[in-house]
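# need a 3D model of the following:
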Amino acid sequence: MRIFHDGREAKSRKSSAVARRVARGMRRRRDRYVRRRAALLQALVDYGLMPADEGGRKALEALDPYDLRVAGLDGPLPLHHFGRVIFHLDQRRGFKSNRKSEKGDGEAGLIKQAATRLKAAMAEEKARTLGEFLHHRRLKGETVRVRLKGAGAKASPTRDDLAGGLDGDGRAKASYDFYPTRDLIEVEFDTLWAAQAAHHPELTAAVQAALARIIFYQRPLRSPPPGKCALLPARDKDDLEGYRAPRAHPLAQHFRVWQEVRNLRIEMAGTPQRRLMPEEGELVGKALLAANSLSFDKMRALLKLPAEARFNLESEKRDRLKGDETAERLAAKKIFGKDWRHFPPAKQWAIVDRLLNEEDEPTLIDWLVTEAGASRSVAAAAAGTALPDGYGRLGLRALKILVPLMAGGLSYDEACVEGLGKSHSVKDRGDLLPRLPYYGQWLQDDVVGTGDPWDTPEKRFGRLPNPTVHIGLGQVRRIVNALIDRYGPPAQVVVEMTRDFKLSPRQLAEVEKEQAANQRRNDARREKLAELGVAVNARNLLKLRLWEELSPRDSIERDCPFTPEKIGLRRLFSENGEVEIEHLIPFSISFDDSAANKTVALRRANRDKGNRTPWQAFHNDPRYDWPGIAARAAQLPKNKRWRFAPDALERFGDEEGFLARQLNETGWLARMAKDYLSAVTPANQVWVIPGRLTALLRAKWGLNGLLPNNYGDSKSRLDHRHHAIDALVAALTSRRLLLLMASTYDEERDRIVVPLPLPDLHDSLSAWRDRMTVSHKADHGAQAGQRTGNATSGRLHEETAYGLVRDPAAEDGMNLVYRKTFEALTEAELPRIRDRRLRDLVAAHWAEAKPSGQKLADALGDFARMVKDPHIANGIRRVRILKKEKAEFLVAIAPDGGGPAYKAYAAGDNAFIDIIETADGKWIGEATSVFSANTPSNQPAWRQWPDASFVMRVFKGDLLRLNWKGRDCIMIVRRLDAAANRFKLALHCEAGSLDKRHDAEDDPFEWLMASYSTLKAMGAQKVRVDELGTVWRLDPADALKRL
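The predicted structure is shown next:
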């Protein structure tokens, strides 16, 4: 039985890749900026617009670029001064958005509103360029930097005249005063160039184009590649028709329409269900392609059927079939109108392709005008239209074959056989393999790789985006290959999967009734939105539904769940976004984007809640009334109430299953594993068993009491060995039993008697339980000298960069300095404000405000607004704070060319601890940080000790065999506590929240806190437990050779 890390952070439960991806993106963005700045500087020197010597360039820094940007409009500037202007434009080159990202809620967001205000203000002041407008602001003592201000922002508290107005508390709403965009910088660049070119003939058009490309070039967004076609997959990366087609493609829309038409059946009392006749199918299909939708009532009239006739796809919830959604949008009056459906297919395809892939709106509009023959207004309307997103399962090559056949009368499966000569559901991958390869090599239709044989398997074949599934399939490969090596290829494989059993007729009727009621409620909501003048879209419908759930009463106003403030319909849909949709259990933790995990609340409360559950955020926050929150939560639907509980995160695991997130990843892992395992076992001998059936059989066979730590009659999740019992139950489940149980309704299933498959099952399992050792996947990473490329074994150090104090003695021994938002300071940080004058002023203000009961943040805000000091004329946003830290716990950063360090990071986690035996027989430990472990020149200090004897290198997650409480035990290292010279260990089989279990009085679990000397006394040895549970002792001499 194998336990492995799920690829998520232990505390936050976020994917481990998320934080790395964000940090990597920030580094890459910074690196691109530095490269662009260096390229521009070199070009300016080459064109004579900057001095070649660094001293001359330094002298230019003293010039005010805003003065120069205005002076350059009306008169000649020295070439080097003009170069200073160009360099400044590059540093503040303005915001440029992607047109596809502007179609959501962000289109009318804060940036766009501020950009619109900026252009209006420029027109009002008759400023010819952005630089002239900013110069005017400087003359009036106003800031020229973009700042988000108001509620929810790290805002300057000295400004009250914010453009966003005031919220319900009288606080300024979050907004920007202005927001420069890239087009304004481009216009200013061209304007200044034209003005200066009249005085300097060397400023040619070629030089202008070269500099403009350096400054304004923006990398196109890289969309994730679609998967391969399920029927005719791509042969290589250039075979575009072998990749899945966008749902918006006209062929994909036609395929969906004809597939539904061919799936239609007519039902009439007293007669068998029948397919549509060829002429009937043609009538319905053409009607759907020519309209937005077709109701079943109109379909009956079209086919001249009696009123009592019904269609198999018809229900109370579904009263119509969708037509061509792409045509519906592009055939709108303001776009192509009726002409769209008469365009040749090739023209439609080309237009849709441009709308989906062109990021720059002006470029798209120009193409639509010149190539598609559209007017400017039609092109602009088309460019702003959102088409159906996502991809289907088939590529264009398959669709070009299947759609004509299906339009001619064949069903999907018939068209596959007729046109492709293959079934739509059976994948032929050839002969079975002797061992499992890397999963991407077998599941090539589900991943996208480079195809380059020189790349690593992950890059060559591709990898699945879900980290848990990626890691899980890798462990499946290791376990199955180990079993094959020992026992030969498997004859049959059973995969456990969480899956619901089918509903009984009564349950099905209840579901359909509820769905019909939901449909009626949605129709009423659409009418309500139309009355309010609010866009009728999925997001607003959800917002209205969540608002209705805030109270069972049909009231005009409902309470915000986190505050007692009222939320009326006007406030709910206010343009400033004062009310937002919020995930109760954070999405980054739960990956639960269902309505059951959402509510609507005031934006400022959502900001205070942050990435926490309601209990974590508000139960101990004096600004919020937790009893009131709990009372309001009680009014919510049942599936939301428990998410306000203190143990919401723990219950999430029980309520939602083992990481039932991101496409129900447990189920996805099981499905992928089933397909993957067909590489070594015939596909008809690899099958899936529902998790609920496993639990039922485990109870019927009396296996729930086999493990300790059981509370009640259910299996213990506090012992990893329960997974092995589940695996055994799955292996003992026959297809006949699976069919019997799965085809039986819930109310009958408990009455079925299932005899034990083996007469001595309980005795055998009891003996096996005591012999079993859980295998834990090691996670040692790649240390220096073992890595390929730039990979590391984890985060090298903490994220915060500290400045180094030159004279710590002059700062009371403080050797580090960092910046922090003024209002976010803690009381302990007030005496460490570096500016002594400011420190004394703040201390005096707090000494006066604290006795009155005022909160520190409010007191600091009042101070920043009221203080009258010439040194604080422009307000306080951030202050510099001093800190003291031991040098050995720091990672100092020096310039690449050498010289003294200029900043430092906290070293962060330890990678491992080396246990050394000294000449007098004592065990001591030497910890190595992750940063040091990844430094090629790093050598542990103990290597310099002539009498030292290496015992073992211990990583977090390693296994040790030792004598504890008089018995031989295998224990796992859960924590490296180098500061206390000890390890924190637990038995290999212990699961759950171990800290909570240690503190619980009714739980027998306890930590083993073992010092190095205690480990020696216990006879500790490092061991490895392989995938099949075999325990191997690791020889220290062999381990030393590999260091």
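# okay, CA-based contacts and neighbour counts for the rest of this
Noted.
# number of residues surrounding D485?
Neighbours of D485 under the rule other C-alpha atoms under 10 Å: 12.
# same question, K674
Neighbours of K674 (other C-alpha under 10 Å): 21.
# can you check L693 too?
By the criterion of other C-alpha under 10 Å, L693 has 24 neighbours.
# leaving out chain neighbours, which residue sits closest to it?
The shortest distance from L693 to any residue other than its chain neighbours is 7.2 Å, reached at M741 (C-alpha to C-alpha, 6 or more residues apart in numbering).
# surely that neighbour and A695 touch.
No - with contacts counted by C-alpha atoms under 8 Å, M741 stays clear of A695, the gap being 11.9 Å.
# quick one, what contacts Y439?
If you count contacts by C-alpha atoms under 8 Å, 6 or more residues apart in numbering, Y439 has them with L473, G474, R477, Y676.
# change it to 7 Å
L473, Y676 (C-alpha atoms under 7 Å, 6 or more residues apart in numbering).
# against Q208, how distant is it?
As judged by C-alpha to C-alpha, to the nearest Å, Y439 and Q208 stand 51 Å apart.
# also R397?
45 Å.
# which of those two has more neighbours?
Between R397 and Q208, R397 has the larger neighbour count (other C-alpha under 10 Å), namely 20 against 15.
# host element of that one?
helix 396-407 (DSSP states H and E).
# who does that helix touch, helix- and strand-wise?
helix 250-263, helix 412-415 (3 or more C-alpha pairs under 7 Å, 6 or more residues apart in numbering; DSSP states H and E).
# could you also give me the structure for this second sequence? I'd like to compare it with the first:
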Amino acid sequence: MALVLGLDIGARSVGWALLEKQGDEWKRIVRAGVRVFEAGTEGDIESGRDKSRGATRRIKRLARRQIRRRRQRARALYRALAEAGLLPGISPQPGSPMSLLIQQQINALDAQFRARYAAETGVHQLPYLLRARALDHPLEPFELGRVIYHLGQRRGFRSNRKAESRKAGAGDESKANEDRGKVYEGIDSLRTAMQQAGARTLGEYFSRLNPAEKRIRGRYTHRSMYEQEFDAIWTAQKAHHPALTREFKDRISDILFRQRPLQDKEEFVGECSWLPGEKRAPVWSLEFQRYRIWATLNHLRITGNRSAPRPLSPEERALLFTSLDAAEKLTIAQAKKALGLRRTAGFTLEEGGENHLPGNKVGAKFHAILGNRWTSLPPEKQNELVTVVARASTDEELEEALQRDWGLDGEMSRRIVREIVLPSGYALLSLRAIREVMPFLQQGYSVQEARQKAGIPLERQVPVHPLLPPLADSGVAVFNPAVKRTLTELRKVVNAIIRHYGKPDEIHIETARELRKSREERAEDSKRMRGREREREAVRDQIHKEIGIPLDQISREDVLKGLLYRECEGMCPYCGQSLGGFASLFGGNSPVQIEHIIPFSRSLDNSFVNLTLAHVSDNAEKGNRTPWEAYGHDPGKWEQILQRVGAFKGSYAKAKLNRFKMDEQAVADLLQQFSSRHLNDTRAAAVAAARYLALLYGGETVDGKRKILKPTGQVTAYLREVWGLNGLIPSIHREAAGAEESDDGRTIRKSRDDHRHHAMVDELAGLLNVVDQARDDAAGALFGIEMQGELVQVVEQVLAKVGDDAAAEFGRTEAPAIGRHGMNDREEHPQSDQQLEPVPALGWIHGQALALRRNNAIQGRADEPRKAEVHHELQHAHGHRNQQQPLVVQGIRQESSEWPVVSAHAAGRIIAQNGAKVCRGSAVGQTSKLQLAIRSVTLVPPAGPEGDLAKPVAAAGQEELPLHPRQEQGLEVKEMR
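The predicted model follows:
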């Protein structure tokens, strides 16, 4: 027997399901659960408004540190000046902080000096008055001490280039550059004002200002201004004060102006994803910037009016590379203009909403300042110059190096210092890996092809561990706090499973969207979804007002039809005839159908970009063909179809036109891209999780067999829809699940507190190799899945194997529930006495009943579907009773043999065996023939003596509970009385 572990990894939970199979035959689902925990970030993760839980603490800690260091500096400065006789000495007093005593003494001195200079016009700005007098007049010792102490209170801005680079990398780079520009603009403006006023120093300039007319505070000043003034005052006063020695000046200057260098974090840089032992390349390196450009260009495809998408020619790649290497990005319009393409042409990346090509963000900054001088430098010298800028600690150090070592004049060096802030962060690859694949990328090979050509192994081999080690000791570098928290909790789940059941033979993982995407991407997605939701609400209102359908009865399909109707402006793209009025879209006899541009049975793509509307007759004529396959042989009609599609409205119009244009080869390329892209998630979170789990086996692939599979969430989303699992949590449990519905039936909020769907995803992830294993079948259209009949035939097989008497298997069963964290912490920490609140752990096929309802029942022409209640008491994994009222489900009764009930393990085995056909056979049109509903999914019953499922015990004589008033069919879970 082989064990397959399916994992659904989210920011707040880790869902899991353990499946058992023998050869290619699925035997049973051993166990499933969900571990729930607090996310590693706080705020709204979905909308990209989250931040690290340590961010608030860090901000306050930095403020405390800044205040502490300022006080330490003030005490050190006062002590040094007092030792030299330039300020009065202070005796410590019990209960009084030294900082308070110093401030009291300074206030007393200010009062004394203010009385002394009462006749002076600038007495209202006493410290500045003394700083101005110090340039030309000898000061008394305490006056000079007060001047120097005041310089320590206001010491100006000094750039820490590495800190600014990290800020630019962590946030909006353009905003960081903008803020930096404002600072230097303010400093330049102040210097100009000083020159116009004839002021020699900053203190002299401020001494001439009336604070009632011009505010002194809130101005941008530079540290060099204070250093210059300090030198001028020291030079003017040292003849009058013997204490002003060279050694004493160095000591005071160090206290006043010393700034701690930023600690170097390079020791925390992770390893290269391809070459163990190699450090990752910094994002600011020119080699990485150019690697990214070539990788993008080699993946790019051009679409035309009638032609299928094609790759760029060598000449086109070279031309675009030259443009991108000198710019931070190119818009789609600029790229098409550079290639001389027609306005009707486009790029395939536009389907994903991209509107630009990434360029050389680093080289473009230098090119903008140095011009031809930059382009004339050989690549080695360009890299060296960028490294100098990246490694410089201060602006002064950098400006001096640029003028001394690179021969740049003052203007150019100042512009580089002020305008260039390089991005921080590190790529997934090392410079060595990039250098080895770069020659092949320049020849047009894809990244994976270039990797193979360079002889870099496609899989990393690592030592085998019996259990997952702590993340900090694993060698897997993870700095995202959400991913780090999730992987830490993942270790607890996986290690507990290994201790109980042994090491799985395969692990299939899926990462949630909030882990797969960056904060900026999630914010953009949230904005786009809000806009899409407004469009859907507008369509719902139109349906309600014009058709009269109550809002709570408008289906998702109705809304989808309305959106597609608006897009095509009521015209069938195939025949060019009107689809009829808006009302013609709805009702059982509607002449309009939703049509898949690339057939669903071949693409598994049910997204909006692959849908349109068509007359029933046109949809039947097109059949299981693409538009090009159905009409491409008729040039006249084909041209008219493309013209109609080209007139579509909305943001998906161009992407749909590209779908219509695809010939046989283009469709094959698209499906192959789908196969490689969606069965192998390459996002950083998925890669990190896979590398971490690979420690159990010595690599993701061992002896040619995949141990870690990481399909994207899009695949399991398809399977949920195809297998009818989106209704897994019944509507009668909406309150329990945390969903809400408004009075007018508009909104049902998706609950993020109900984690039962994670276990369902795990079951799907575990079964994905049903799809993956079939990819080599050349007779198939997608993943090699052969057309073996309709979904209805699969159901008939299920009915034939199980029979009408399967309900007899279901009596009362009691199964240990998995705690709130999936497995009781006792299993991971045996000494723990923590009691965890149990939550039902649900799997997609783990049901006490699988209702297979025929078409006549769905349409209400047959007897009412059976009502069933299954008795089930929740308890902890170690038999600890839940403190709350236990949930119970009573024994199933079957009212008609027309409604067979399939046992959980039998149905799971059959559906898994026929998974490929189920995946292939369903389509929008099939939903009228069959609905597959799973109700009240719960845990698998406990294992018997032979390790197989225990035989349930009949529930004879049990009192039956009344059904919930809102329940119309399926199962109901009620509290025990």
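# and the TM-score between these chains?
Once superposed, the chains reach a TM-score of 0.48 (TM-score structural alignment, normalised by the length of structure 2), with 583 aligned residues with a C-alpha RMSD of 6.0 Å.
# pretty sure A655 of structure 2 is in a helix, no?
Yes - A655 of structure 2: assigned to a helix according to DSSP: H, G, I helix; E, B strand; the rest coil.
# so how many other residues sit close to it?
Using other C-alpha under 10 Å: A655 of structure 2 sits among 20 other residues.
# please tell me how far it sits from K527 of structure 2.
Counting by C-alpha to C-alpha, the gap from A655 of structure 2 to K527 of structure 2 is 20 Å.
# also D618 of structure 2?
On the measure of C-alpha to C-alpha, D618 of structure 2 and K527 of structure 2 end up 36 Å apart.
# between those two, tell me which one has more neighbours.
D618 (17 against 14).
# can you give me the strands in the stretch 601-750 of structure 1?
686-690 (DSSP state E, counting those that start in this stretch).
# on that earlier part again, of all the helices and strands packed on helix 396-407 of structure 1, which lies closest to F461 of structure 1?
F461 of structure 1 lies closest to helix 250-263 among these, at 26.5 Å (C-alpha to C-alpha).
# so what does that closest one touch, helix or strand wise?
helix 278-289, helix 396-407.
# the last one to helix 250-263, inter-axis angle?
So that's helix 396-407 of structure 1. For helix 396-407 of structure 1 against helix 250-263, the angle by axes from the mean of the first three to the mean of the last three C-alpha atoms, to 10 degrees is 40 degrees.
# buried set for helix 396-407 of structure 1?
Neighbour counts over helix 396-407 of structure 1 (16 or more other C-alpha atoms under 10 Å) mark L396, R397, A398, L399, L402, V403, P404, L405, M406, A407 as buried.
# just the first one next, same as before
Along helix 278-289 of structure 1, these residues count as buried under the neighbour rule (16+ other C-alpha under 10 Å): E280, G281, E282, V284, G285, A287, L288, L289.
# what angle do that helix and helix 396-407 make?
Going by the same axes, to 10 degrees, helix 278-289 of structure 1 makes 130 degrees with helix 396-407.
# go through the helices and strands packed on helix 396-407 of structure 1 and pick out the most buried.
Per-stretch averages of neighbours, counted by mean count of other C-alpha atoms under 10 Å, single out helix 250-263 among these, with a mean of 22.
# next helix or strand past it?
Counting by DSSP H and E, what follows helix 250-263 of structure 1 is strand 265-267.
# mind listing the strands for the stretch 51-200 of structure 1?
148-149, 175-176.
# dump the residue contacts of W26 of structure 2.
So W26 of structure 2 contacts E20, R909, A912, Q913 (C-alpha under 7 Å, 6+ apart).
# now, the residues you listed that are in strands?
E20 (DSSP state E).
# ok, so of the contacts of W26 of structure 2, who is nearest E521 of structure 2?
A912 (35.2 Å).
# skip the chain neighbours and tell me the closest residue to that closest one.
Closest to A912 of structure 2 by C-alpha to C-alpha, 6+ apart is W26, at 6.1 Å.
# next, the buried residues of the strand or helix carrying the one you found.
Element membership of W26 of structure 2 [criterion: DSSP H and E] is strand 25-36. The neighbour-count check on strand 25-36 of structure 2 (16+ other C-alpha under 10 Å) flags W26, K27, R28, I29, V30, R31, A32, G33, V34, R35, V36 as buried.
# out of the residues you listed, which comes closest to I255 of structure 2?
Checking the buried residues of strand 25-36 of structure 2 one by one against I255 of structure 2 (C-alpha to C-alpha), the nearest turns out to be V36, at 51.2 Å.
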